[in-house]
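Novice: Structure, please.
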Amino acid sequence: MLSSLRIASRRAATARNLVAVRASSTWRNVAQGPPVRITEAFKADSFDKKINLGVGAYRDDQGKPYVLPSVRKAEDKVIASRMNKEYAGITGVPEFTKAAAVLAYGKDSSALDRLAITQSISGTGALRIGGAFLARWFPGAKTIYVPQPSWANHAAVFKDSGLTVNKYNYYSKDTLGLNLEMMLGDINAAYPGSIFLFHACAHNPTGVDPTEEQWKKIEAAVKAKGHYAFFDMAYQGFASGDVDKDAFAVRYFVSQGHDICLAQSFAKNMGLYGERVGAFSVVCANQSEKARVDSQIKILVRPMYSNPPIHGARIAAEILNTPELYEQWLGEVKEMADRIITMRALLKENLEKLGSQHDWSHITNQIGMFAYTGLTPEQMDQLAKEHSVYATKDGRISVAGITSENVGRLAEAIFKVKG
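Specialist: All right, here's what the predicted structure looks like:
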């Protein structure tokens, strides 16, 4: 029998070993990521008239999440059909991908017969597949140029895909609009055969889009340098209310002979945020090339997530392939876009009524869910601390968070910090 002293000694040794194990934990070097400051600060604010302009999702005029009636009808039809829950193929639900291609490129596009397309986990997933495909197969330098500024996740997605990320000039802080001259200069200065990412419409975060004539100049510069165009189209229809108008840049580049690649999202224009419905496509030279590209996309997707979810894709397919639902959806998309356009106009009008001497025309000149106000980080902090108005420090606001009820208070807050 062990003595009490030996038992105590062993227990002490065990305790020391446990301490040593904890001190050398496998995850001891994992750093704490930054907090989501807007969300946390908004939740902590007890003021009943606080305004959240940081959310990247559409809200109705009562500030509530909105499910499109066409989506409700399509979902009812999908559920009533009692389809099985078998896996989709690696590239997804074919009824969806075919219809998504037509929506993006146009029903008469020459690209449709030579298009390699896969369903993706929304637009982010499409970008990730595209980045991985380019990192593996793009014949030029594995460098992608993104606009400055751009959606915050672009750089992270492409870096994790294996690409080097550079930036090109896009937005002018002086004019609060497009800096076309410097943008074209950067396109011309880039190494020939580089990859350029373009927002097809409703540029995030600035809301500044090139005009059709400016897109033509951009296309000519890209062609002259032999660059490759990668389009991110997250807001088709949601920007102007017209799906064809919003797809102009994509279709124009294809018509000029560019074999582009494209990331599509149905989060915003169908409100299918949590369903994660998207598509990635590559315009190929011919059927043979299409078959080879398609095979390599499948090779990429298989170890990444094997195959995509089916429910949201079935809803989108039902809308896109049913004429009555499609027409209803087009009307609803326009209603959402029109509400955002109206909120822009009301914000500008209220600021002017308050006597602001600043030119607020950039608010109505911009388009889509987001607007660059031109406010400084210090002014944005002041909006939050003194007026319970929350948005990102770069001055970006989500116009979808503005309502008929809060637009007056928002204008007063901006007037007090900006004048």
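Novice: going forward, measure contacts between C-alpha atoms and count neighbours the same way
Specialist: Fine.
Novice: list the contacts for the residue sitting nearest the centre point of the chain?
Specialist: Nearest to the geometric centre of the chain sits residue 234, at 5.2 Å (C-alpha atoms, centre = their mean). Neighbour list for residue 234: 123, 200, 201, 263, 264, 265, 266, 267, 268 [criterion: C-alpha atoms under 8 Å, 6 or more residues apart in numbering].
Novice: Now the second one, please; I'll put the structures next to each other:
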Amino acid sequence: MRTQFPPSSAHGSPSPTDRRLSALVRHLGVGDHSASSMESQDPNPAISPSATAAFSGDSVFANIVQAPEDPILGVTVAYNKDPSPVKLNLGVGAYRTEEGKPLVLNVVRRAEQLIINDQSRVKEYLPITGMADFNKLSAKLIFGTDSPAIQENRIATVQCLSGTGSLRVGAEFLVKHYHNRTIYIPQPTWGNHPKVFTMAGLSVKSYRYYDPATRGLNFQGLLEDLGSAPSGAIVLLHACAHNPTGVDPTTEQWEHIRQLVRSKGLLPFFDSAYQGFASGSLDTDAQSVRMFVADGGECLAAQSYAKNMGLYGERVGALSIVCRTADVATRVESQLKLVIRPMYSNPPIHGASIVATIFKDRDMYTEWTIELKAMADRIISMRQQLFDALRARGTPGDWSHIVKQIGMFTFTGLNTEQVASMTKEYHIYMTSDGRISMAGLSSRTVPHLADAIHAAVTRVA
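Specialist: Here you go, the predicted model:
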């Protein structure tokens, strides 16, 4: 049997495709020398039935029940099924343009083009810890270029699968190597937090955070709950733009929290999903993390580049563990490798290459910060427009929290029944707790949302 090729070109000389296929065949070692063995094989061998081939009973998975939709991702599923031309999806945690379209940053497209044009790039595996340049530059982004912890090599940073993967790797590391397996998370918090930590083996408890009465921070409750937490417990802190409430502590409140955490010997674990995306300033949005690093204590920080660089589907993130000494950091990194290796072996290369390319070029970095601020400013503008629209309609209640809160999400204060009525009557989709994505709004859709909120508040208790 001989390998068949497509016909040669009309002039009798091999076409480029023929030449490539011939080279591939030679590379794979397919040719006359294997023909006899290949010809001796039956091309259509009979498949002998196994002992269980005639089994016709129920599936071994027959008792599995249908799982409910994810409460956040399920919003988009319901939205997609709605044929209404005025439908509005405010559940998705992804930036949208004024036209309601997904955005790929110009600087990201530039970086990708450079990567594509670089013929020296290959698709080999990254190390278990990921791309070295990406890790180094990610640490500088969140901790600051002049951070003593960086200068003293006290930080172990590994590339992970966006924020979720960074949290999971950190959690599994703590389960294996930290003496306390209890983590305190804010109430409320991102819906995936309790699942990530529980699946990793941590015991999840909560501390008060949001005050429904003021639609602001329950600072006293936060201090009381963390103050009564056992020494050594882990505490999850949102670095900025708390999800879902959009409520952040002030600088003074962060200092009180820092003092309490350190005096109790608690271990802070920061989730930084919105650096630069909240206020428009990378430094301002990292201030809380840097306060905890400046005191010389230890902490963990999970970073995501989904929002601030629009790399949602690339799954680009990093986990950093700040240690007391460089020696401890070296040993911590060695153990992080043992967590990652059986989990996903090593991280993907493309997204991290984009981030590193932008960070290493001063002009591209500057362009990124400009585009990042433009996204943040548009969200801030949507807050102001919605507040003004509700005030113009005389909607009952104090809606100042919409402009006081920060980041992608606003915790409107609407209850489950009001949310359901807005979906039914106005085809507006959001999570049942009243959280809306400000990034999903535009100047065109603000009046529609304001009408829906006004109707829900005045008609539904």
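Novice: so residue 393 of the second structure sits right up against residue 452, yeah?
Specialist: No. Taking C-alpha atoms under 8 Å as the definition, residue 393 of the second structure is not a contact partner of residue 452, at 11.1 Å.
Novice: Tell me which of those two has more neighbours.
Specialist: Neighbour totals were compared for residue 393 of the second structure and residue 452, and residue 452 leads with 20 against 12 (other C-alpha atoms under 10 Å).
Novice: can you tell me which of the contacts of residue 234 of the first structure lies nearest to residue 292 of the first structure?
Specialist: residue 263 (19.3 Å; C-alpha to C-alpha).
Novice: following the strand or helix carrying that closest one, which helix or strand comes up?
Specialist: Assigned by DSSP states H and E, residue 263 of the first structure falls within strand 261-265. Heading C-terminal from strand 261-265 of the first structure, the first helix or strand you meet, by DSSP H and E, is strand 277-283.
Novice: Just give me the mean distance for that following strand relative to the second structure.
Specialist: Compared with the second structure after the fit, strand 277-283 of the first structure shows a mean deviation of 0.4 Å (mean C-alpha distance after the TM-score superposition for the first structure).
Novice: Just tell me what the residue nearest to the centre of the first structure corresponds to in the second structure.
Specialist: Residue correspondence to the second structure (TM-score structural alignment): residue 234 of the first structure is matched to residue 273.
Novice: Quick check: the aligned residue for residue 362 of the second structure in the first structure?
Specialist: Per TM-score structural alignment, residue 362 of the second structure is aligned with residue 323.
Novice: Return the residues in contact with that match.
Specialist: Residue 323 of the first structure touches nothing, counting by C-alpha under 8 Å, 6+ apart.
Novice: could you measure it against residue 275 of the first structure, distance?
Specialist: 22 Å (C-alpha to C-alpha, to the nearest Å).
Novice: cool, and residue 311 of the first structure?
Specialist: 7 Å.
Novice: on that earlier part again, can you list contacts of the strand holding residue 263 of the first structure?
Specialist: So strand 261-265 of the first structure is contacted by 122-123, 126-127, 130, 229-235, 277-283 (C-alpha under 8 Å, 6+ apart).
Novice: tell me the average deviation of it from the second structure after fitting.
Specialist: So strand 261-265 of the first structure averages 0.4 Å relative to the second structure (mean C-alpha distance after the TM-score superposition for the first structure).
Novice: Can you give the distance from that strand to the centre of its chain?
Specialist: From the chain centre to the centre of strand 261-265 of the first structure is a distance of 10 Å (C-alpha atoms, centre = their mean, to the nearest Å).
Novice: again with stretch 110-121 of the second structure
Specialist: Using C-alpha atoms, centre = their mean, the offset of stretch 110-121 of the second structure from its chain centre is 25 Å.
Novice: can you check stretch 313-326 of the first structure too?
Specialist: That offset, for stretch 313-326 of the first structure, works out to 22 Å (C-alpha atoms, centre = their mean).
Novice: Pull out the buried members of the contacts of residue 234 of the first structure.
Specialist: 123, 200, 201, 263, 264, 265, 266, 267, 268 (16 or more other C-alpha atoms under 10 Å).
Novice: Output those residues in CSV; the columns should cover distance to residue 207 of the first structure.
Specialist: Converted to CSV, these look like this (distance: C-alpha to C-alpha, whole Å):
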residue, distance to residue 207 of the first structure
123, 18
200, 11
201, 8
263, 19
264, 18
265, 17
266, 19
267, 18
268, 15
